[in-house]
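> My questions concern the predicted model and sequence given below.
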Amino acid sequence: MPIIDHFLDSAERRQSSHFDERPNTRDISLVVIHCISLPEGEFGKGYIDDLFMGCIDCRAHPSFQSLEGVRVSAHLVIDREGTTKQYVPFNKRAWHAGVSMFNGRKQCNDFSIGIELEGTDRDSFTDQQYRKLSRIITELQIAYPNIKQNIVGHSDIAPGRKTDPGIGFDWDKLHAELKRIG
């Protein structure tokens, strides 16, 4: 699953228009882990893809009304079975972090890669997601060595505003997987 021309070779490519240029493409130094489900707690419905592609029908579910006009994206989404879609090339700035700060640096979208796991901030994630995530992070660390061990949750860079990936995310399990393959 190598990274070729800023794309994960094994991911299905989806070309979101919700991205722009990074200020410095050599400054990719952070991985931000998120979680998402649309509607909340429902999986495999296709609405995540619609959101990142900018074509979500905000009338399809009452909870989608707040998404009207929202322009958001992530670099990658890993579904419950471990299938991965890439929406934005890694050398471009996806719009995933919002108002954020890491180690005193604001605007984390400028220097981070955003990975969404299909799930909620309360529920557990699947073994397939942990295996895929750890392999992807390993490849990202090879392709973008400034990432080093800078792997955080959205809640770490936007405390008080965001809670994902949440209490259901097992950081020890991720680190064990990374160590196992590293």
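In hand now; what should we look at? Residues are numbered from 1 along each chain as shown.
> C-alpha only now, for contacts and for neighbours.
Will do.
> Show the residue spans covered by the helices in the chain.
For the chain, the helices defined by DSSP state H cover 47-53, 127-143, 154-157, 171-181.
> How about the first one, which residues are buried there?
It refers to helix 47-53. By neighbour count on 16 or more other C-alpha atoms under 10 Å, the buried set for helix 47-53 is 47-49, 51-53.
> Now do it: which elements does it pack against?
Applying 3 or more C-alpha pairs under 8 Å, 6 or more residues apart in numbering; DSSP states H and E, one finds that helix 47-53 makes contact with no other helix or strand.
> Please tell me how far the residue located most distally from the centre of the chain sits from S37.
Taking C-alpha atoms, centre = their mean, the residue of the chain most remote from its mean C-alpha position is R59, at 25.2 Å. R59 sits 16 Å away from S37 when distances are taken as C-alpha to C-alpha, to the nearest Å.
> follow-up on the earlier one: if I look at the residue farthest from the centre of the chain, how far off is F7?
Noted for R59: a distance of 33 Å to F7, by C-alpha to C-alpha.
> here comes the other one, which I'd like you to weigh against the first:
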Amino acid sequence: MSWQPDGWLDGVGWLPSPNFGERPAGEPVSLVVIHNISLPPDEFGGDWVEDFFLNRLDPTVNRYFSTIFKLQVSAHFYVRRDGRVVQFVGCDQRAWHAGQSCWCERDNCNDYSVGIELEGSDTQPFTAEQYAALWGVLDALRARYPIAAIAGHCHIAPGRKTDPGPYFDWPALKTRYPDVDLPAEITA
């Protein structure tokens, strides 16, 4: 995988989201945050996540959608169940994925992180195709940016978020990236 200007990754689909901003000057990308998402919750397939990140989610389609359609959020990457990857925000930009967050006593994780959403939920395992795609994206990110740590949304927003959930394979990630800082409970 190679990179285009502004941190757009070749070899993945691009759907530019309007939900992003500039990173603070001189702020390197040093953290990757792993999330899960499914719309409606616990249902896979369809284009609802893409619509959500592009501010075009139809609130009349599903009762749950009517509660979130006005939110303006995005992630840098979205990994579908079949391993297809979609990028919404260039990694040199600040996607709106973390919300109120803190990592190692540093607030505002969006300022210095890349957000990767896995199509999934807290109730089901992720697929082998998703992990293969995730490793490829992480390898590419580590080649371009000084990634020092990888955490779950649950680690940067404890009590508020639970993703990527109990089925995420942290031991595999730890084995693959032994030099990257992980949450304390993963390394214990």
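Yep, that arrived. Treat the numbers as computed from the prediction; the structure is a model and nothing was measured.
> before we move on, back to that, which ones are touching the residue farthest from the centre of structure 1?
Q65 (C-alpha atoms under 8 Å, 6 or more residues apart in numbering).
> residue contacts, the spatially most central residue of structure 2?
Centrality entry for structure 2: nearest residue to the mean C-alpha point is I116, 1.8 Å, by C-alpha atoms, centre = their mean. Listed by C-alpha under 8 Å, 6+ apart, the contact set of I116 of structure 2 reads 32-35, 75-79.
> Recalculate using a threshold of 10 Å.
I116 of structure 2 makes contact with 32-36, 74-79, 85-87, 97, 134, 137-138, 152-153, 164, according to C-alpha atoms under 10 Å, 6 or more residues apart in numbering.
> Then E177 of structure 1?
By C-alpha under 10 Å, 6+ apart, the contact set of E177 of structure 1 is 130-135, 171.
> Would you list the buried entries among the residues you listed?
Looking at the contacts of E177 of structure 1 with 16+ other C-alpha under 10 Å, the buried ones turn out to be 130-135.
> And these, which is closest to Q65 of structure 1?
Set against Q65 of structure 1, the nearest of these by C-alpha to C-alpha is L133 (30.6 Å).
> I'd say that closest one and I78 touch.
Yes - with contact defined as C-alpha atoms under 10 Å, L133 of structure 1 counts as touching I78 (7.6 Å).
> anything in contact with each of those two?
84, 115-117.
> Hmm, Y167 and G152 of structure 2 touching each other?
No - using C-alpha under 10 Å, G152 of structure 2 is not in contact with Y167, being 11.9 Å away.
> ok, the closest residue to L9 of structure 2 other than its chain neighbours - how many residues close by?
The spatial neighbour of L9 of structure 2 that comes closest, neighbours along the chain excluded (C-alpha to C-alpha, 6 or more residues apart in numbering), is W3 at 4.7 Å. W3 of structure 2 has 16 neighbours, counted by other C-alpha atoms under 10 Å.
> what's the counterpart of W3 of structure 2 in structure 1?
In structure 1, the residue equivalent to W3 of structure 2 is I3, according to TM-score structural alignment.
> now its match: how far from R135 of structure 1?
11 Å.
> Then I33 of structure 1?
As judged by C-alpha to C-alpha, I33 of structure 1 and R135 of structure 1 stand 14 Å apart.
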